[in-house]
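S.K.: quick one, structure for this:
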Amino acid sequence: MNLTMRQLRAFVTLSECGNFTLAAKHMHVTQAGLSAMIRELESQLDSQLFLRTTRKVEITTAGNAFLPYAAEALQRLNDGIQRVTSEKGRQCLCIGLTPLVAATILPAISDRFKQACPNVELDVIDADREQLQRMVESEQLDVAYGLFFEQKSVLTQALVFSAGLILIAPASCVQLNSSAEASYERNRNLACQLPLLTLRRGSHFERFVQAFLQEIDYPKVVRHDFQHLATLISMVDAGRGWALIPSFAQLACKRYKNVRIMSVGKTSPRLDFFCITRRGTSIPAALHSLSEIVANECTTVR
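M.R.: Next up, the predicted model:
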């Protein structure tokens, strides 16, 4: 018997996806190539692992019995590869960040991570949430950080930290109290005479903000939609409106002279910031250090 790592990977991926088209896409092979690997594996095991129909693929009793052993074998092989690579010298951790997070904290986390893990290099991709999730699924990234990732069987999500909402407005709309902090209750009516600036309608964050405004019975106001949080902040700086943004994004606001930050108080809903990895892949030890650094940078108010 001569089982290969690719055969085991094909079997585990197909069992997770339940679909040849999707499994082949994840493995970057053709459906015919994937089918051939499954047939070869079934032939060597002398057992049918999947029931195939025109609409779906179902794992058999024999397949279910074999699955945990195949997944464990892949994990051990990945761990072994990681160990050999680490002993040879420097490792590389491929991570994904959304553009605002990357622009805000990347220099700081790079420096801190280099001190904590000097033998591991960071290879960073900045892209939108959907693209980052696809890249983790296809194993182009080891990990991605962000909000509102979809729940998928091929992915594992881990909470990095929890944030809230803050209100940002042009300086001309904000009166500061003696402690130089903006009072949400005192200034929101001034700020909200301007248009509300939000992300595109239907986006996860836009729906989150709208649910919050409805919950506090906030009146409907004129609004303008944009694609990125960084655009919202720059438009507030230009005096074009006000916005509700994640509290960790206040770090990006520090770059703008005309942006003022206000707390929304105890009514702020919770925003969970996650890291995602592909299920069944080896998780580098350095990832835990990186997540701690990301959490510290995003939750530290300067």
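
S.K.: going forward, measure contacts and count neighbours with C-alpha atoms only.
M.R.: OK.

S.K.: where do the helices sit along the stretch 201-302 of the chain?
M.R.: 204-215, 229-237, 250-253, 286-299 (DSSP state H, counting those that start in this stretch).

S.K.: among these, which is nearest Arg112?
M.R.: Evaluated with CA to CA, the helices of the stretch 201-302 of the chain place helix 286-299 nearest to Arg112, the distance being 7.2 Å.

S.K.: quick one: the helices in the stretch 1-150 of the chain, in order.
M.R.: Here the stretch 1-150 of the chain has its helices, by DSSP H, counting those that start in this stretch, at 5-17, 20-27, 31-45, 61-88, 99-116, 129-137.

S.K.: which of the residues in the shortest one are classified as buried?
M.R.: Meaning helix 20-27. 20, 23-24, 26-27 (16 or more other CA atoms under 10 Å).

S.K.: still on that earlier bit, and the helices of the stretch 1-150 of the chain: which comes nearest Val221?
M.R.: Closest of the helices of the stretch 1-150 of the chain to Val221 is helix 99-116, at 26.0 Å (criterion: CA to CA).

S.K.: chain center to that closest one, what's the gap?
M.R.: 16 Å (CA atoms, centre = their mean, to the nearest Å).

S.K.: now do that helix against helix 129-137, angle only.
M.R.: 40 degrees (axes from the mean of the first three to the mean of the last three CA atoms, to 10 degrees).

S.K.: from the rest of the structure, what touches helix 99-116?
M.R.: The contact list for helix 99-116 (CA atoms under 8 Å, 6 or more residues apart in numbering) reads 120-122, 126-128, 229-230, 249, 251-252, 289-290, 293-294, 297-298.

S.K.: give the buried residues for that helix.
M.R.: Those would be 99-102, 104-106, 109-110, 112-113, for helix 99-116 by 16+ other CA under 10 Å.

S.K.: TSV for these, including distance to Val57?
M.R.: Shown next, in TSV, are these (distance: CA to CA, whole Å):
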residue	distance to Val57
Pro99	38
Leu100	40
Val101	39
Ala102	40
Thr104	44
Ile105	44
Leu106	43
Ile109	43
Ser110	44
Arg112	46
Phe113	43
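
S.K.: before we compare anything, build this one as well:
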Amino acid sequence: MELRQLEYFVAVAEESHFTRAAQRMHVAQSGLSAAIRSLEKELGAPLFRRSTRQVRLTSAGEALLVEARRTLSAADAGRDAVAAVQGLVRGTLAIGSLQCLHSLPLPELLRDFVTAHPGLDVRLRHSGSTELLDQVRTGTLDLAFVARPSRCPEGLRLAPLGTERLVLACAPEHPLAGRAEARLTDLADERFVDFHPGWGTRDHADAVLADAGVHRKVALEVTDVHSLLELVAFGLGVALVPETFSLKTDQARFIPLPRPVPAWETMSVTTELPSAATVAFLGRMGGGHG
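M.R.: Model (predicted):
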């Protein structure tokens, strides 16, 4: 089994198409297909279900995909380690992050890091915490910034980034907008705007309200902060959000909640053996991983 075969296999799995995978890998489709057939023969199992329209993983292919990504990630880490010994950092660094991560000046850090390591291919994607954790676990991402999970997934390392108070976001004309403070029990009959389950602030708000005995209805689900705040500002629902969301708009009102409402905590997450590029980026943040 060769690394190139695994790279071709992962490309087909992610593209669900042999032609697109070949284009992505800059090889002839016949060569890529032959490499996949050779891999299937070596493993003694079909890895894909092929049809005229699409390509899907078999159960054997699904099992291999996780290990293939880990193997390729480990190979990259090995190359990076040698480069690091030589005073270089090259290869790829894939970072995942929540939106509006105020506990970390991520754009500034990325700019400085890319400037310091021009040979490194740095990639960034936004998603919810659950998906980001899974992508670090499977090797799709090297590093992610997430909301604190209820438990640390096996094989990952977490380190704290920061904490923020939760506040109530509501429309200017909402009955609670003029309050100096809003109690969680005041929200029992409210419509809510929030992110999808699996996103950090959504899961945290769910837990906070459940602990307060408030069974809420999330009427509108969004995937970005600005849409959430705009819907709130137009009176379509209220939301529990980190306090720094108030910096995004002056069209909504942000009302403090009485203590002790659990704070929203953010964390960095890596594998237990992070790549040299990951270690270098964490070092630029002001230290390693605790």
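
S.K.: make JSON lines from the helices of the stretch 201-302 of the first structure and add distance to Cys92 of the first structure and mean neighbour count to it.
M.R.: Formatted as JSON lines, the helices of the stretch 201-302 of the first structure follow (distance: least, CA to CA, whole Å; neighbours: other CA atoms under 10 Å):
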{"stretch": "helix 204-215", "distance to Cys92 of the first structure": "32", "mean neighbour count": "15"}
{"stretch": "helix 229-237", "distance to Cys92 of the first structure": "29", "mean neighbour count": "21"}
{"stretch": "helix 250-253", "distance to Cys92 of the first structure": "27", "mean neighbour count": "20"}
{"stretch": "helix 286-299", "distance to Cys92 of the first structure": "10", "mean neighbour count": "17"}
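
S.K.: for Asp142 of the first structure, find the nearest of those helices.
M.R.: Asp142 of the first structure lies closest, by CA to CA, to one member of these: helix 286-299, at 9.0 Å.

S.K.: got JSON lines for the helices of the stretch 1-150 of the first structure, with distance to Cys192 of the first structure too?
M.R.: JSON lines is the format used below for the helices of the stretch 1-150 of the first structure (distance: least, CA to CA, whole Å):
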{"stretch": "helix 5-17", "distance to Cys192 of the first structure": "47"}
{"stretch": "helix 20-27", "distance to Cys192 of the first structure": "46"}
{"stretch": "helix 31-45", "distance to Cys192 of the first structure": "55"}
{"stretch": "helix 61-88", "distance to Cys192 of the first structure": "53"}
{"stretch": "helix 99-116", "distance to Cys192 of the first structure": "24"}
{"stretch": "helix 129-137", "distance to Cys192 of the first structure": "29"}
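
S.K.: what distance do you get for the aligned partner of Leu213 of the first structure in the second structure to Val279 of the second structure?
M.R.: Leu213 of the first structure maps onto Leu209 in the second structure, with residues paired by TM-score structural alignment. Between Leu209 of the second structure and Val279 of the second structure the distance, using CA to CA, to the nearest Å, works out to 37 Å.

S.K.: with Gly91 of the second structure instead?
M.R.: Distance, Gly91 of the second structure to Val279 of the second structure, by CA to CA: 13 Å.

S.K.: for Glu2 of the second structure, same thing?
M.R.: Relative to Val279 of the second structure, Glu2 of the second structure is positioned 27 Å away (CA to CA).

S.K.: check Leu231 of the second structure too.
M.R.: Using CA to CA, we find Leu231 of the second structure at a distance of 40 Å from Val279 of the second structure.

S.K.: how about Arg50 of the second structure?
M.R.: Using CA to CA, Arg50 of the second structure is found at 40 Å from Val279 of the second structure.

S.K.: who's in contact with the match of Leu213 of the first structure?
M.R.: Each residue near Leu209 of the second structure by CA under 8 Å, 6+ apart is listed here: 184, 215-216.

S.K.: need those residues in JSON lines with distance to Met267 of the second structure and neighbour count, can you?
M.R.: Listed next are those as JSON lines, based on distance: CA to CA, whole Å; neighbours: other CA atoms under 10 Å:
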{"residue": "Leu184", "distance to Met267 of the second structure": "26", "neighbour count": "19"}
{"residue": "His215", "distance to Met267 of the second structure": "27", "neighbour count": "15"}
{"residue": "Arg216", "distance to Met267 of the second structure": "27", "neighbour count": "15"}
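
S.K.: what is the nearest of those residues to Leu57 of the second structure?
M.R.: Leu57 of the second structure lies nearest to Arg216 out of the contacts of Leu209 of the second structure, by CA to CA, at 38.8 Å.

S.K.: and the residue nearest to the closest one when sequence neighbours are not counted, how many neighbours?
M.R.: Nearest residue to Arg216 of the second structure, sequence neighbours excluded (CA to CA, 6 or more residues apart in numbering): Ala188, at 6.3 Å. Neighbourhood size, Ala188 of the second structure [other CA atoms under 10 Å]: 15.

S.K.: Glu42 of the second structure too?
M.R.: 10.

S.K.: distance check, it against Gly61 of the second structure.
M.R.: Using CA to CA, Glu42 of the second structure is found at 13 Å from Gly61 of the second structure.

S.K.: before we move on, what about Val114 of the second structure?
M.R.: For Val114 of the second structure relative to Gly61 of the second structure (CA to CA), the value is 35 Å.

S.K.: and if you look at Ala219 of the second structure?
M.R.: Distance of Ala219 of the second structure to Gly61 of the second structure, given as CA to CA: 38 Å.

S.K.: same thing with Leu273 of the second structure?
M.R.: As judged by CA to CA, Leu273 of the second structure and Gly61 of the second structure stand 25 Å apart.

S.K.: so who does the most centrally placed residue in the second structure touch?
M.R.: By CA atoms, centre = their mean, the second structure has its centre lying nearest to Leu132, at 2.8 Å. Neighbouring residues of Leu132 of the second structure by CA under 8 Å, 6+ apart: 96-97, 141, 144-146.

S.K.: taking these together, which two end up most distant?
M.R.: The span of those, defined through CA to CA, is set by Leu141 and Val146 at 12.5 Å.

S.K.: can you check which part of the first structure stretch 19-34 of the second structure sits on?
M.R.: Across the first structure, nothing matches stretch 19-34 of the second structure (TM-score structural alignment).

S.K.: distance from that stretch to the middle of the chain?
M.R.: Using CA atoms, centre = their mean, the offset of stretch 19-34 of the second structure from its chain centre is 29 Å.

S.K.: next: stretch 174-187 of the second structure.
M.R.: When C-alpha coordinates are averaged (CA atoms, centre = their mean), stretch 174-187 of the second structure and its chain have centres 32 Å apart.
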